[in-house]
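**Q** All I have is the shape, not the residue letters:
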């Protein structure tokens, strides 16, 4: 059997295979509440045959949203809106459900991507973003408000409250978002963090708040359910966050009980220069895995089943997380299983879709015909 389709255990949660549907922002919530779009979007991805489905970046407080249309989980209304979505997935799919919890920091209060993605000013109905330092993401933007001690406590407590709500919803796993230029990545990167207190300056200080948030989330989420972290392994900008610092951060997270590192890159500066090619971020996942021993997810332009399987076979990563490729082909795991001679979970309503030369794709199935 191809290793891509072998089970993988994370604490008390076992994935049927190593394929993960990455969290993908949909910008389709109302007041942070999930809508019928989320039912359709997450519902059909739950039938993909992947081992785990990760719900999009979910804001821990209203001002932590990237856009006014971001999903959130910060009060009873946002929790109640997600409940029927989770229940529907549970009724029809064995897929494990994760949630990425996030705070956008200085990249908050933005238009949705298809409307340009620019900062929405307070005068135009936006809000003042909060960040480690009063440094805007783009030079022509209004500077964010630098978080004081009370603000840091508020944000940390918001992560904790969201983790508790996620546990109550029955979410199997959490991923703390410390990548792509959002708040926790902003603390890590010297590009965005120019504080002079115990949360800025040295690597130890810049890691302090993200580690405090992870510790707080891990402490309240059930012990038999895993918690991972997404990181940007490099800022792709001189003087920014580096792969070597990522290894140190991963070591500190591993010591605190982190269950995986989801290794991405970039996002903290518009000056980044990213050399895009298939699997361009895999070397960073390999570096983290080899130098720390922690479980890793590889992401980034991985679209070919043979490539995905080889990454896992070679020990470069333990799981493959897919985003755009899964949107383009929501049955990618089915097609990968067919190509690699593996089996994959599918609902019985779809069993008759197996090609004649792949009649065991969904395992041993029996169908009567009237």
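**A** That came through, no problem. A quick note: this is a predicted structure, and the numbers were derived from the prediction, not measured.

**Q** from here on, contacts and neighbour counts on C-alpha atoms
**A** Fine.

**Q** And residue 201, how close does it get to residue 277?
**A** Distance check for residue 201 against residue 277: by C-alpha to C-alpha, to the nearest Å, it reads 34 Å.

**Q** Those two: who's more crowded?
**A** Neighbours of residue 201 and residue 277, each counted by other C-alpha atoms under 10 Å, are more numerous for residue 201; the result is 18 against 10.

**Q** ok, now which ones touch the more buried one?
**A** If a contact means C-alpha atoms under 8 Å, 6 or more residues apart in numbering, then residue 201 has 190, 193-195 as its contacts.

**Q** Need the residues you listed in CSV (columns: distance to residue 294).
**A** Putting the contacts of residue 201 into CSV (distance: C-alpha to C-alpha, whole Å) gives the following:
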residue, distance to residue 294
190, 25
193, 27
194, 30
195, 30
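
**Q** structure B:
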């Protein structure tokens, strides 16, 4: 699509909509039709056949955000999630020791989000093996001793009537770093202070400030896949409803996917088929042991924000195959993680066009919401913005991150803003006196 007009980045405009010719027009960022990079300008995008508009949203006539959504499963029943406001997994760096065991902080953090009304609450990047932790203070599911504390989190989330997910991750060459908290450097933790040797697609540092990683051999790759499998079994033992494979933000699977960090010459490098091989192997192995009654999700970076890096068309192609095979039924589309100094058009909803590209690529193959739910993420900050993303068909759900840190009751507040009846607000009964 080509740019048609410049608008204020927070504006949403629409024509009068007739029953016979429903058209919604909304602001978003454009993806050039045949380009590997994103256009920086804003444009108005026509999305026809929707039957709603921002004018209706402003007047509280639509709250698609607070309708149930079903994450498909191989057994055909699916997992019904109470609403389409999901919590994006966010690292807390709150493990007391280096044992990967969830603490009271995690219970407080995730519990507040569940009580605050989010339909699906996803625990942060949880390492499948100790060397796969982003930092020494990350969560893990590499050991059976970690299961009870995870089960405690799940029990509370379920007690609020919400679905519980966990993001399984391996940081690869971005592992063994200091926590991303005030007062810590953005560098590798030295071995003398508890750091460890990292691994990646090839030898060398993934980013300039990190220590060199070692290239994974076939034996090492097999170990990674096996670690994802065993962590998945433990996630099931903890009673998580959803597993999300972390293939985004410059971590190990993304390091294999991206030509910026994968220059291998064997079957795991080269063209997209080789670079996506590790992802495909992990997905197939995890799906084989994850119960057929439970959905499997994936988080991807839709772009590296670099013309020489991973492009959204490539990502969409791989995802289309995984969905068509019945292996993945929830896709969360983020971006970046492998470049320093790239120009990223950060602003409200700046990653939504990536979700659009994936949604449309799936639709071209007849794969809709009944095959895979696509969630948009990236500075989704308020109810109207989220509702517009859904009502204009750009995604099936939204994942909220930083706004949920600001207000764990974001979902309940959003429901009130969209004029969901007070008696139906998604919140814990203990908060019934709260006025949003």
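**A** Okay, I see it. All figures in this text were calculated on a predicted structure; none of them were measured in a lab.

**Q** and residue 108 of structure 2, what pairs with it in structure 1?
**A** Using TM-score structural alignment to pair residues, one finds that residue 108 of structure 2 aligns to residue 40 in structure 1.

**Q** three-state assignment of that match?
**A** Per DSSP: H, G, I helix; E, B strand; the rest coil, the secondary structure class of residue 40 of structure 1 is helix.

**Q** Look up the average distance of the longest helix seen in structure 1 to its aligned counterpart in structure 2.
**A** When structure 1 is scanned for its longest helix (criterion: DSSP state H), the result is helix 149-169. Average distance, helix 149-169 of structure 1 versus aligned residues of structure 2 after superposition (mean C-alpha distance after the TM-score superposition for structure 1): 0.6 Å.

**Q** all helices for the stretch 301-436 of structure 2, in order.
**A** Ranges of helices in the stretch 301-436 of structure 2, per DSSP state H, counting those that start in this stretch, are 312-324, 352-364, 383-391, 402-406, 410-417.

**Q** What span of structure 1 is the first one aligned with?
**A** Pointing back at helix 312-324 of structure 2 there. Aligned by TM-score structural alignment, helix 312-324 of structure 2 falls on residues 243-255 of structure 1.

**Q** Also the fourth one?
**A** The counterpart of helix 402-406 of structure 2 in structure 1, counting by TM-score structural alignment, spans residues 324-328.

**Q** what does that stretch contact?
**A** Counting by C-alpha under 8 Å, 6+ apart, the neighbours of stretch 324-328 of structure 1 from elsewhere in the structure are 21, 301-303, 332.

**Q** repeat that with 10 Å
**A** 20-22, 24, 41, 45, 48, 50, 300-304, 330-333 (C-alpha atoms under 10 Å, 6 or more residues apart in numbering).

**Q** Which of the residues in that stretch are classified as buried?
**A** The neighbour-count criterion (16 or more other C-alpha atoms under 10 Å) identifies 325-326 as the buried residues of stretch 324-328 of structure 1.

**Q** Ok, stretch 84-95 of structure 1 next?
**A** Going by neighbour count (16+ other C-alpha under 10 Å), the buried part of stretch 84-95 of structure 1 is 85-86, 89-90, 93-95.

**Q** now swap in stretch 238-248 of structure 2 and tell me
**A** Using 16+ other C-alpha under 10 Å as the test for burial, stretch 238-248 of structure 2 gives 238-248.

**Q** between the buried residues of stretch 84-95 of structure 1, which is nearest residue 263 of structure 1?
**A** Proximity of these to residue 263 of structure 1, judged by C-alpha to C-alpha, is greatest for residue 95, which lies at 22.0 Å.

**Q** Skipping its backbone neighbours, what lies nearest the counterpart of the closest one in structure 2 in space?
**A** Taking TM-score structural alignment, the alignment pairs residue 95 of structure 1 with residue 162 from structure 2. Nearest-residue entry for residue 162 of structure 2: residue 119, 5.3 Å, with adjacent residues in sequence omitted and distances by C-alpha to C-alpha, 6 or more residues apart in numbering.
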